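[1] predicted model and sequence follow; I will ask about them next.
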Amino acid sequence: MENLQISRCVLSILLTLFLVSSSWTFASSASPFIVAHKKATLTRLKSGVERVSVAVDIYNQGSVTAYDVSLTDDSWSNDVFDIVSGNTSMSWERLDTGALVSHAFELESKVQGLFYGAPAVIKFRVPTKAALQEAYSTPILPLDILADTPPEKKLELVRRLFAKYGSLISVISIVTLFIYLVATPSKSGAAKGSKKKR
């Protein structure tokens, strides 16, 4: 009888542990999964000034809504960049499952050099956890601000002309070469003619 009570007690403890662990696994898997992509493009306005357009796309690929979502992108130093439009930070009340939000801003730089931008930081709240959660965007490729452009533009123009008119230039060259060969007497024929005169 005593063995039966011990086995029931052990069985109930194991069942309780199983239920607690499965509910913990379910709670941990049921959460937002934030994926953020950051991109930056350069536009040369005039000599000595270049504009940087930054865009951050934030996706919630998880199975639960994220609340109090905030984006902060503090990698743009005030010594190098001036904000032209927008802000480097933004917040949203919620980001539903499968939803996408985007944020963009523009900066202007007058300093030449290679710039490495850090990933943007996304903070959000999960209803089951007290602390704010963090996610990071993808980093951007290094930006070569106000880089001296090599004289590739001239070569690019020549390449475009050949691509557009290459076949026409080839035909004209072949016809001109043919006319030149037909119109000019050959040296061997001129040498034979001079021998006959003697």
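    Looks like it came in fine. Numbers count the residues shown, from 1 in each chain.
[2] drop to CA atoms for contacts and neighbour counts, all remaining ones
    Will do.
[3] where exactly do the helices run in this structure?
    Using DSSP state H, the helices assigned to the chain run over residues 2-29, 152-183, 187-197.
[4] below is an additional structure, to be compared with the one above:
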Amino acid sequence: MANPKIKSLLPFFLVLFFFVSASFAISDAPFMVAHKKVSLSRLKSGAEKVSVSIDIYNRGSATAYDVSLSDYSWAQDVFDLVSGNTSKSWERLDAGSMASHSFVLESQVKGVFYSAPAIIKFRIPSRAALQEAYSTPIQPLDILADRPPEKKFEWRLLAKYGSLVSVLSFVCLFVYLILTPSKSSAAKGSKKRR
């Protein structure tokens, strides 16, 4: 059973949490939310292409200045930068706006890789120190893993036999409709017999 003292303090903590969260919501400051997405695609040369995309949203009520993004969690001995850059900066990010950045890496090293969240630094005019925010983490990447082949829908079979299947379906439906008596004629026949 729960401790009675804890039960009596629970409403107090809920009210306190409500007022603290409400005060943060009312404050005039930027609130950064960053989402990091990664997709893998196998290349024929025995390498794997890693496409990284980071979206930054300012969900606060004020503008963030000197916004910089850095994602240095990609080891240089495992990944080669193909296009883009792992860091980016913006002069400002207005309240309610969004910024995106993407880059492409390539790896020829087989194994599981864990990436750290990207770091976003920004300045608020009312504070001297730079503020930090972190992106969402990603799932571990299994680079060059042995994957079972995907079963794809065979469009060429549909193109080859699709018309034949549809014609046979229509013929079978027509024969079924002709051979099955309708319920209205069966009802009329039973009334005449009475």
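    Looks like it came in fine. Remember, it's a predicted structure, so these values are computed and weren't measured experimentally.
[5] please state their TM-score.
    The TM-score (TM-score structural alignment, normalised by the length of the second structure) is 0.66; 147 aligned residues with a CA RMSD of 3.0 Å.
[6] before we move on, back to that, turn the helices of the first structure into a markdown table, columns for distance to Lys46 of the first structure.
    Below are the helices of the first structure laid out as a markdown table (distance: least, CA to CA, whole Å):
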| stretch | distance to Lys46 of the first structure |
| --- | --- |
| helix 2-29 | 51 |
| helix 152-183 | 17 |
| helix 187-197 | 60 |
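[7] so which of these gets nearest Pro139 of the first structure?
    helix 2-29 (26.4 Å; CA to CA).
[8] leaving out chain neighbours, which residue sits closest to the residue nearest the centre of the second structure?
    A centroid search over the second structure (CA atoms, centre = their mean) returns Lys37, at 6.9 Å, as the residue closest to the centre. Leaving aside its sequence neighbours, Lys37 of the second structure sits nearest to Ser53 (CA to CA, 6 or more residues apart in numbering; 5.2 Å).
[9] can you find the partner of the one you found in the first structure?
    The equivalent of Ser53 of the second structure in the first structure is Ala55 (alignment by TM-score structural alignment).
[10] looks like its match contacts Leu71 (just checking).
    No: contact criterion CA atoms under 8 Å: Ala55 of the first structure and Leu71 do not qualify, at 11.5 Å.
[11] neighbour count: those two, which is higher?
    Leu71 (23 against 16; other CA atoms under 10 Å).
[12] so the counterpart of the more buried one in the second structure versus Tyr176 of the second structure, what's the distance?
    When the second structure is aligned by TM-score structural alignment, Leu71 of the first structure is paired with Leu69. Look at Leu69 of the second structure and Tyr176 of the second structure: by CA to CA, to the nearest Å, they are 67 Å apart.
[13] ditto for Pro11 of the second structure
    69 Å.
[14] got it, and Glu150 of the second structure?
    The gap separating Glu150 of the second structure from Tyr176 of the second structure is 38 Å, by CA to CA.
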